[in-house]
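K.L.:
the following block contains a protein sequence and its predicted model.
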Amino acid sequence: MTTPRLTDRRPDISADELVDAMTPPPRFDEVRFDTYIPNPEEPSQAAAVAACREFAERVTAAGGDERRSVLRSLFGGRKARRPDGGKQGVYLDGGFGVGKTHLLASTWHAVPGPKSYGTFVEVTNLVGVLGFTETVRRLSQHRLLAIDEFELDDPGDTMLVTRLLSKLTDAGVYVAATSNTLPEKLGEGRFAAVDFLREIHAMSERFDVVRIDGPDYRHRGLPEAPEPMDDEELAEAAAATEGATLDDFDDLCGHLAGLHASKYGRLVEGVSAVYLRGVHAAPDQDVALRLVALADRLYDRAVPVRVSGGALSSLFTEEMLSGGYRKKYLRAISRLTALSRDLAKS
């Protein structure tokens, strides 16, 4: 029997499904503040848990009467402000693997609805599907918007999300976000347009920054990723794994180019493991960034990965790893390495 391929899947997702799907991914269904184990050698981690707890309590305490007053101010033409005059955003900054997404999802779980959770890509795609005004209308009814992977790659997206956050916070919505870069440094090394930088600084003023330091927990004391398998061994392993897929790496890269990144999660939905044949370094930044998005969705869903050809650590060239998207690529390698160990243990 032929092993199924991801390239045979043509996922689609409607506007209503996009809104309903704005919840933490399956990997983070059960995380809570109490399940985050701070590294005792990194005091910023315990401090971050406390800061996120306090933020969640503040969001929860925002009562219905207060929100209705804020919304009346917004749609009545006056700029709304919190009664305490405080900032309505918390921004978790730190390297990959320090538990930022764990704390973001824990914050989301601790706050009563209505609320939304999505990656930066998912939020921008929601605006693309619904339109800006309708997105503001829907999300303005929520207490909290949580945005993971706040990494701005395009000046247009920066302007869009900055404007969206301005409208939502004026409407009384609280915002929690994660990234590997401080808000005022977003876009650094990529764009230097005056308008772009002005928008970045305006956005950063809406957040309290919580720094989280420490090594990547996914690799503390653990071995490196398994060596690539040979093609025959890979095919046999894929055929023996129920629910697995087997794809040629180049074919999959081409398939990803024809899908919006918001569909990558649906692409791997229900897949038990992903086997990739003939892995090599991404030929350009476009392919590399699509692989980052796929790696994130695989990690969210705890879908293990094994490969033949090159090692997962060689997906991105030295030039890529020294450029403006360096942190994205390192995060992807970190996550894929962890996923490859998961399959090697099974």
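P.N.:
Done, it's in. As the structure is a computational prediction, the values presented were derived from the model and not from experiment. Numbers count the residues shown, from 1 in each chain.
K.L.:
please count neighbours and contacts with C-alpha atoms only from this point.
P.N.:
Will do.
K.L.:
ok, residue 337 to residue 226 distance?
P.N.:
Between residue 337 and residue 226 the distance is 8 Å, computed by Cα to Cα, to the nearest Å.
K.L.:
what about these two, which has more around it?
P.N.:
Just comparing residue 337 and residue 226: by other Cα atoms under 10 Å the higher neighbour count belongs to residue 337, 23 against 18.
K.L.:
hang on, isn't that one packed against residue 307?
P.N.:
No. Using Cα atoms under 8 Å, residue 337 makes no contact with residue 307, being 10.9 Å away.
K.L.:
residue 153: what secondary structure?
P.N.:
coil (DSSP: H, G, I helix; E, B strand; the rest coil).
K.L.:
and residue 298, what does it touch?
P.N.:
Taking Cα atoms under 8 Å, 6 or more residues apart in numbering as the criterion, residue 298 is in contact with 265, 268, 304.
K.L.:
any idea how far it is from residue 239?
P.N.:
As for residue 298, its distance to residue 239 is 20 Å (criterion: Cα to Cα).
K.L.:
for comparison:
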Amino acid sequence: MTRIQDRYAELVQAGELHADPAQEAALPEFERIHHALEQPVKRGWFAKKPEPPKGLYLWGGVGRGKSMLMDLFVSMVNAPKRRVHFHAFMQEIQNALHEARKSNVEDAIEPVAKAVSDEVRLLAFDEMQITDIADAMIVGRLFEKLFDAGVVVVTTSNRIPDDLYKNGLNRQIFLPFIDLLKDQMEIHELTSPRDYRQDRLQGEKVYFTPANADARRAIASIWDDLTDGGEEALVLVVKGRKVEIPLYHNGVARASFHDLCGRMLGAADYLALAEVTRVLILENIPTLGRSNFNEAKRFVTLIDALYEAKVRLICSAAAEPEMLYLEGEGVFEFERTASRLREMQAEDWGGNP
């Protein structure tokens, strides 16, 4: 059985990865779980079920390689497993609970948790974060049942466990879940000073105008580079409403202006997006004015949310920032947005939230 440390060294030797002491320090934690999951499960009436290993909560700054290490680990595990973005998983759970309640079960979480634990021994989550009160109210009991069933959980996060659902409504009900994570998982901080995601964008143009075929090709190339070809839709639940991001992978989101500003979205939606996104690719920003005043207002709110959260923005637009909004109510106010769009083009923009 190849050790994860050895596979990492092979990738460094091949030039596919850069040797990083912080990443290397996390490898024994992954290998500990890898080794335990590779042990055969004995069958028979008197076979004792193996004690599952502690899981892993890997947290740290943006672009430090958490998702890369997770992908490497999952690729080497042969046990029944599932790799999924945490928000997508919780959306599935909420839908399953809705269906379970239709059958008038006494505790809907019971069959939903059993369905998960019957399928997998390992759940690998990317970007654990709680932004929705509905999720906050159920994760404790859900994960308690998963852990009791022997499911091992490995997750990445940009936050230390104590900061999950920070300042959330009725947070005191959520606190036992944090204690559960600390009991069932090793908490490991990835302290690398290097932001590999920013390195990939170093020297790259990030604002393309006009929004023509050349811009589409350039943005498609950046997307492929940042996501390594992976993609999925992301559904956020904000105040009970679904907000769908068409393309998403490992903290990189891609959407059109219409997706985010042509629909009835507001500050809470954009804040939720900024919470789980470290790079946003926004395509086809039109000229703004009287004819699309509502869309322009939403765009201003979106840029404010991205700016405050230090989200890296890559976009295509009909004109340069100062020329996007030339007539109609709100021209003066848009000057700040144009200034922020300029500032967000700087190579050193972004970093840790």
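P.N.:
Perfect, I can see it now. Predicted model, so just to flag it, every value in this text is computed and none were measured.
K.L.:
got the contacts of residue 298 of the first structure as JSON lines, with neighbour count and secondary structure columns?
P.N.:
Listed next are the contacts of residue 298 of the first structure as JSON lines, based on neighbours: other Cα atoms under 10 Å; DSSP: H, G, I helix; E, B strand; the rest coil:
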{"residue": "265", "neighbour count": "19", "secondary structure": "helix"}
{"residue": "268", "neighbour count": "20", "secondary structure": "coil"}
{"residue": "304", "neighbour count": "23", "secondary structure": "coil"}
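K.L.:
show me where the first structure has strands.
P.N.:
Along the first structure, counting by DSSP state E, strands occupy 89-94, 115-119, 144-148, 174-179, 207-212, 244-248, 273-279, 305-309.
K.L.:
ok, residues contacting the fifth one?
P.N.:
Strand 207-212 of the first structure is touched from outside by 44-45, 48, 51, 87-95, 98, 100, 182, with contacts defined as Cα under 8 Å, 6+ apart.
K.L.:
average offset between that strand and the second structure?
P.N.:
Aligned to the second structure and superposed, strand 207-212 of the first structure gives a mean residue distance of 1.0 Å (mean Cα distance after the TM-score superposition for the first structure).
K.L.:
what range in the second structure matches that strand?
P.N.:
Taking TM-score structural alignment as the measure, the second structure aligns residues 185-190 with strand 207-212 of the first structure.
K.L.:
chain center to the matching stretch: distance?
P.N.:
Counting by Cα atoms, centre = their mean, to the nearest Å, stretch 185-190 of the second structure is centred 17 Å from the centre of its parent chain.
K.L.:
what do you get for stretch 162-182 of the first structure?
P.N.:
Distance, stretch centre to chain centre, for stretch 162-182 of the first structure: 15 Å (Cα atoms, centre = their mean).
K.L.:
so where in the second structure does it end up aligned?
P.N.:
Using TM-score structural alignment, stretch 162-182 of the first structure pairs with 140-160 in the second structure.
K.L.:
list the buried residues for that stretch?
P.N.:
Within stretch 140-160 of the second structure, the residues scored as buried using 16 or more other Cα atoms under 10 Å are 140, 142-147, 149-160.
K.L.:
same check on stretch 240-259 of the second structure?
P.N.:
243-245, 247-257, 259.
K.L.:
many thanks, I have nothing further to ask.
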